[in-house]
Structure formats: C-alpha cells, structure tokens
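Undergrad: generate coordinates for the sequence data below:
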Amino acid sequence: MNALTGHESRLFEPLLALLPVDGLSISTFGHILAAETISASDAQSFRLDELQFDLGEGPCWDALETAKPVLEPDIRERPNHVWPAFSEAIIAENFGALFAFPLMLGPLRIGAIDLYTNQPYRLGEQDIQHVEILATVVSRMVLNRALRLSESDLVGEADTATRRAFSRREIHQATGMVLAQLGIPAADAFLVIQGHAFAAGRSMLDISSEIIDRRLSFAVNEQQIEGSHD
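TA: Next up is the predicted model:
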C-alpha cells in the first residue's frame, strides 16, 4: 500500500533488503513539507504513518524533533505517558519493535523513516549506521521531489533583466557560504537554500541575499531554521 506509484514508491526497497525488519515507510511532515507517506513496503507500514500523523505523536515525531534515531526494541513495554494516544492505538496492531530515523538535510527537517518488526527486536550498531547513511540519500531525493512538484518560483529570478543577471551569481555565492557553514557538498547546500525558500514561500534570490548580508545563517548555534514539534 504505497502513497505513490513510480520511482518514489520504491524507495523502501534498498532499506528493506538491507535490514532485518518486517516493514518500513518513508514519510514527510513537519514545518517544510506536508504530511505524506512517500513510500511504504506494506499496509502495516502505511498504518504506522497514518496513526502518527492523525495523533501528532509517536516515534517519528520524536526523531524529527530531536534529530536523532528513536529506537524502541519492545514497543509494548513503552510507558503510556510518553505517547498516550499512540500507545493506546497500537495495542490492536501487530508491532513488536519500532524504529524511527529523521530525514534531514543540513538544518532542514523533512520527515522520517519508520521501521517495524512483528516481534521485539534490537537493531545492531551496523544496522543503525546503514539507516543513517541511507537516510541522507533519501532526504536529498525526497526534498528534490517536493521541489520538483512545487509550482512555486524558487529559482530566485525577478522580472527585470538586471535582477536576472545578478541572481545566479548571488545564489552561487550564497551556496558557497552555506557549504562552508555546514560542511556539506555544494549540491546539498543549494538544496538547503532552495528548501528554506520553499518553506518560507520566498524566492531563492531573497534568501541568498540575506545569507550574503549575514542576516541569515544555517550554522549550528546561530539562527534556528526549523522549530521543534509542539
């Protein structure tokens, strides 16, 4: 049961082939992208996303808020006061262990990967490392997809010829500054600017100008780009 057909709906396959889990889903939610299941290996995975979206709590929300994996090797032993509504809802579901990994690109919090096993299970350190590495790749692909589907003008070019002449250069300069701030590849730095522009409903040129003028920084401990989930 996948939310999409085509290439994006098969994003779960490399992870499922690599990991000792029974199912997984890839979803977007939070402050940048709408709540949506991009890819799910089975109906149970889709249901896991659905419950968390509807209730506004659960492992995926905590993973995105803390920017760290949430590992629950025996979900039925989880105290109900942590996720009261979610804990109640999954009693009737066939979940033994749940794991959630954040989807992030630089400071942009995009969504999460949710994995489950039918019986209690503890992921090994190597499995955790594999998911974290693949999560970076998936984050890039998911954000690219969202921007590709968006009808917003994110290229940062204004109507005048003069502004068009300078826009590409300013965006390139801002990309270099974000690259230095975050220590990420140039393509990812460009995506961070593009994603922030998308979230703010503004052009890339406007965002780039703020970066160049040092009114906006993505560096850690400077301006916070994403708020946490309430």
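Undergrad: CA only for contacts and neighbour counts going forward, please
TA: Fine.
Undergrad: quickly note the distance from R10 to E65.
TA: 26 Å (C-alpha to C-alpha, to the nearest Å).
Undergrad: swap in D188?
TA: 21 Å.
Undergrad: again with S139
TA: 16 Å.
Undergrad: over to A97?
TA: 20 Å.
Undergrad: comparing these two, which shows the higher neighbour count?
TA: Shown here are A97 and E65; by other C-alpha atoms under 10 Å, A97 has more neighbours (23 against 18).
Undergrad: before we compare anything, build this one as well:
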Amino acid sequence: MLYSGSEASDIYSAICVAATVLVPGCDRASVMLRRGDKHSTVAATDDVAQRIDEFERRLGQGPCVDAIADARPQIDTDLRGHSTWPELARAIVETTPVRGVMGFRLLIDERKAGALNLFSDTPGAFDAAAAGAASVLASFTSVTITAISRGDDVESLRNGLASNREIGQAIGLLMAMENISSDEAFDVLRRTSQEVNLKIADLARALVSSHASGKTE
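TA: Below you'll find the model as predicted:
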C-alpha cells in the first residue's frame, strides 16, 4: 500500500489509509509536515482529519504539534475527560465525532520533520496495542519521507521495504519491552549493531526472529 503510488502525494495518502487498516481503533489519519516555521497537512483520510489539523495549527496545541517537538508519542484516549490540550479537545468534541487522538513524530535524516496523526471515534480505543502498531507505521513513514526528500524513486522504496519492515518491527518491540521512545529504540539498535559489527537490518531481523520464537532477552 505504501509504495504502490507513483507520486509523493499518493504515498502520503496511502500512509493515511494504511493507518486505518493497521492500527486498531484508528478511523482517520493525516500526515503533517513542518516546512520552515509552518505546518501543513500533506495528506488526510477525510475532511474531519483535515479539520483537526487546522484546529491544532490555529490553537498552537495538540498531539500532532507536540509530537514534532517531543520524541515521545502524544496520546489522549478520551478527549471528553481532562485533556492535555483543553481548547483543542473542546473544539474536537463539539464539532467532530473524534474522541481519541495520537501523534507520532516523523524524522527526515534525524531532523524533526512532521507528525503522523491518528484519530479514533471510539473513546478508549487507543490502547497499548494500537500505540505499538502506530509506532511501527511511524517508523515506516519516517523512512519513506526521508527517501522522498532525497529524491529516491518509488522503485527504490519498494526494494528497501523488506529491511525497513524488520527495522520498524524491531523498534516497536524495543519500545514495548523497554518503555522507550522510537528515537531511543533506534539508537539502541544503532549502538548494538556497531558493538556486534552487524548491519542494523540484520540485527533487527535477529531480534524479531528471536521474539517470535520466545527467546528475546
């Protein structure tokens, strides 16, 4: 799905659709990128997701905006209660069916570039499993937008899919097992690969394989 399009806009749209398929409880999604001092939505599943992004930009608060600045995922499972973003929560609840939100930072060559934004119409739907799946998708998305920014063609993205999938899975596993951010998980992979003189993709493959067999240490 991610690499079936021929244009960057097609790939961004596919990422949003993938979120609704792969992340439990996700009904809508958007990708917001920072360009200079401004944030812009480059893809969204529908007008509701687009509108919430607009709320965030206007209010200067929310999971998407905060995710760009902070490595840790930004999550509010029920906007009807006490929210970290009270003005945004009020606007969302009053004008949309969305009740839960998540934001995950996206990187281009380790630079803060944007956020993957996920929305649920069901209060409490965004649990640990949903956050884990979203973190893997966010890792894929960071790889994708980095390749696009470098001018890589879609065929290059397809060729790198296998190793990227394993790295994303390994990052998700480390985040869950060690309760760390995606940046910290990738740094663990990077440092360990240097220490054992093994490519990151090969190390990720070994980690995912050992976890599947119940031997992860």
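Undergrad: tell me the SS of V31 of structure 2?
TA: strand (DSSP: H, G, I helix; E, B strand; the rest coil).
Undergrad: mind checking what it lines up with in structure 1?
TA: Under the alignment by TM-score structural alignment, V31 of structure 2 pairs with I26 in structure 1.
Undergrad: at which residues are the helices of structure 1 located?
TA: Listed in chain order, the helices of structure 1 (DSSP state H) span residues 12-18, 43-55, 59-66, 84-89, 125-149, 161-182, 186-200, 204-212.
Undergrad: show me the contacts for the residue positioned nearest the centre of structure 2.
TA: Residue closest to the average C-alpha location in structure 2 (C-alpha atoms, centre = their mean): A138, at 2.5 Å. Contact analysis of A138 of structure 2 by C-alpha atoms under 8 Å, 6 or more residues apart in numbering lists F104, R105, L106, L116.
Undergrad: which ones are touching the aligned residue in structure 1 for the third one?
TA: When the two structures are superposed using TM-score structural alignment, L106 of structure 2 falls opposite L103 in structure 1. Residues in contact with L103 of structure 1 (C-alpha under 8 Å, 6+ apart) are L64, R109, I110, G111, A112, I113, A135, T136, V138, S139.
Undergrad: if we go to 10 Å?
TA: 26-29, 60, 63-64, 67-69, 109-113, 132, 134-140, 142-143 (C-alpha atoms under 10 Å, 6 or more residues apart in numbering).
Undergrad: pretty sure G195 of structure 1 contacts R148?
TA: No - applying C-alpha atoms under 10 Å as the test, G195 of structure 1 and R148 come out as separate, 11.0 Å apart.
Undergrad: which one's more surrounded, the two?
TA: Neighbours were tallied for G195 of structure 1 and for R148 using other C-alpha under 10 Å; the higher tally belongs to G195 (24 against 11).
Undergrad: excluding its backbone neighbours, what's nearest C60 of structure 1?
TA: Spatially, and ignoring its direct neighbours in sequence, C60 of structure 1 is nearest to A100 (5.2 Å; C-alpha to C-alpha, 6 or more residues apart in numbering).
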